[in-house]
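[1] can't give you the sequence, but here's the structure:
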C-alpha cells in the first residue's frame, strides 16, 4: 500500500478489524520509510460495474464518487456518518446483486434519492436539484410537494 505522506510502497499492518457493519476490513498501517500512520479499508467487490451516463459514455463505477456526492448533499446536516455509510453500502450491494455489469446512471440517482429521503429531507431536495437538473423555483416546489405527500 502506497504511503499517502511520502509515496513509499512499503507499509506494515499494525491492526486489522472488521467495520461495524462487517462489510469491510479496517487496517491501521505504518510506513516503513517515514513512519507515517494511516488507515485503509478493504471491501469485497462482487463484480466490476460500469455506469452508463446519460450521454451514452461508459465509466467504471466509483464507490468513492457516490459517497462524495451523498456527503455534498448532506453537508452541514445532522446525520451520523455511520448511517451514511450504511446507506451507501446498501446501494452498492443492490447494484452488485442485480446481476448486471452495466448500470444506468439514472438508476443510481434514484437509489440515492430513496436513501436520502429516509435520512434527511433537506439533503434529498439538494440532491434532487442536481439529479433532476432544476432550472427554476417551481422545480423545488414540486419536490417539496412530493415530500409533503409522502409524509401525510
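    Good, I have the coordinates. Since the model is a prediction, treat every value here as computed from it, not as a measurement.

[2] switch to C-alpha atoms for all contacts and neighbour counts from now on
    Will do.

[3] residue contacts, residue 72?
    Residues in contact with residue 72 (C-alpha atoms under 8 Å, 6 or more residues apart in numbering): none are found.

[4] That should have said residue 120, apologies.
    So residue 120 contacts 74, 77, 79 (C-alpha under 8 Å, 6+ apart).

[5] Just the helices from the chain, written as ranges.
    Taking DSSP state H to define them, one finds helices in the chain at 63-73, 81-97, 105-119, 121-131, 137-151.

[6] Make JSON lines from these and add distance to residue 57 to it.
    As requested, the helices of the chain are exported to JSON lines (distance: least, C-alpha to C-alpha, whole Å):
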{"stretch": "helix 63-73", "distance to residue 57": "17"}
{"stretch": "helix 81-97", "distance to residue 57": "19"}
{"stretch": "helix 105-119", "distance to residue 57": "10"}
{"stretch": "helix 121-131", "distance to residue 57": "17"}
{"stretch": "helix 137-151", "distance to residue 57": "27"}
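
[7] Against that first model, consider the following:
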C-alpha cells in the first residue's frame, strides 16, 4: 500500500476491523518510512450488476446513483445519512441475491419504494411521484389515500 504522505510502498497494519455497514475491512496503517498513519478499506470485488433501463440501454449498477435518489427523496427529512447508506447497501444486497447478472431499473425502483414506505412516508411519496410518473393530481391523491389506509406498496398505484 502506497503512503499518501511520502509515497513509500511499504506500510504495516496497526489495527484491522470488520465494518458491517460497509461490508468491508477497515485497516489502520503506518508507513514504515515516514511513520504517517492512514486508513484503508478492503472490500470484496463482486461481479458487475447490469441495469437494463426503460429504453433498453444497459449500464453498470451504481450504488452512488442509488444513494443520490434516496438523498433526493429524503431531502429535509429527519433521516440520518447512515440509515440511507444502510438502506442502499440492503437494496444492493437484495438485488444481488436475485442471482441475475441483469436487473431492470423497474426492479430497483420497486425495491426503493418498498424501503421508503417503511422509512418515511413523505420520502416515499416524493420518490413515487417521479418513479410512477404521475400524470395528474388524481393519481397522486389515489396513492395518498392508499398510504393513509395503511396499504402496502404492492397495492399502491
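    Looks like it came in fine. Because the structure is a prediction, the values reported are computed rather than measured.

[8] TM-score them against each other, please.
    TM-score for the superposed chains, counting by TM-score structural alignment, normalised by the length of the first structure: 0.76, backed by 148 aligned residues with a C-alpha RMSD of 3.4 Å.

[9] rewinding a little: so which of the helices of the first structure gets nearest residue 21 of the first structure?
    helix 81-97 (7.5 Å; C-alpha to C-alpha).

[10] can you give me the angle the closest one makes with helix 105-119?
    Calculated by axes from the mean of the first three to the mean of the last three C-alpha atoms, to 10 degrees, helix 81-97 of the first structure forms an angle of 150 degrees with helix 105-119.

[11] Nearest approach to residue 45 of the first structure belongs to which of the helices of the first structure?
    Closest among those, using C-alpha to C-alpha: helix 81-97, at 8.1 Å.

[12] and the closest one, how far from the second structure on average?
    Helix 81-97 of the first structure differs from its equivalent in the second structure by a mean of 1.1 Å after superposition (mean C-alpha distance after the TM-score superposition for the first structure).

[13] Identify the residue of the second structure aligned to residue 70 of the first structure.
    Here residue 70 of the first structure is matched to residue 70 in the second structure, going by TM-score structural alignment.

[14] tell me the contacts of its match?
    Each residue near residue 70 of the second structure by C-alpha under 8 Å, 6+ apart is listed here: 84, 88, 112.

[15] Pull the number of nearby residues for the nearest residue to residue 117 of the second structure once chain neighbours are set aside.
    Spatial nearest neighbour of residue 117 of the second structure, excluding adjacent residues (C-alpha to C-alpha, 6 or more residues apart in numbering): residue 124 at 5.3 Å. Using other C-alpha atoms under 10 Å, the number of residues around residue 124 of the second structure comes to 22.

[16] Please report how far residue 124 of the second structure lies from residue 56 of the second structure.
    Using C-alpha to C-alpha, to the nearest Å, residue 124 of the second structure is found at 26 Å from residue 56 of the second structure.

[17] Having no further points to raise, I will conclude here.
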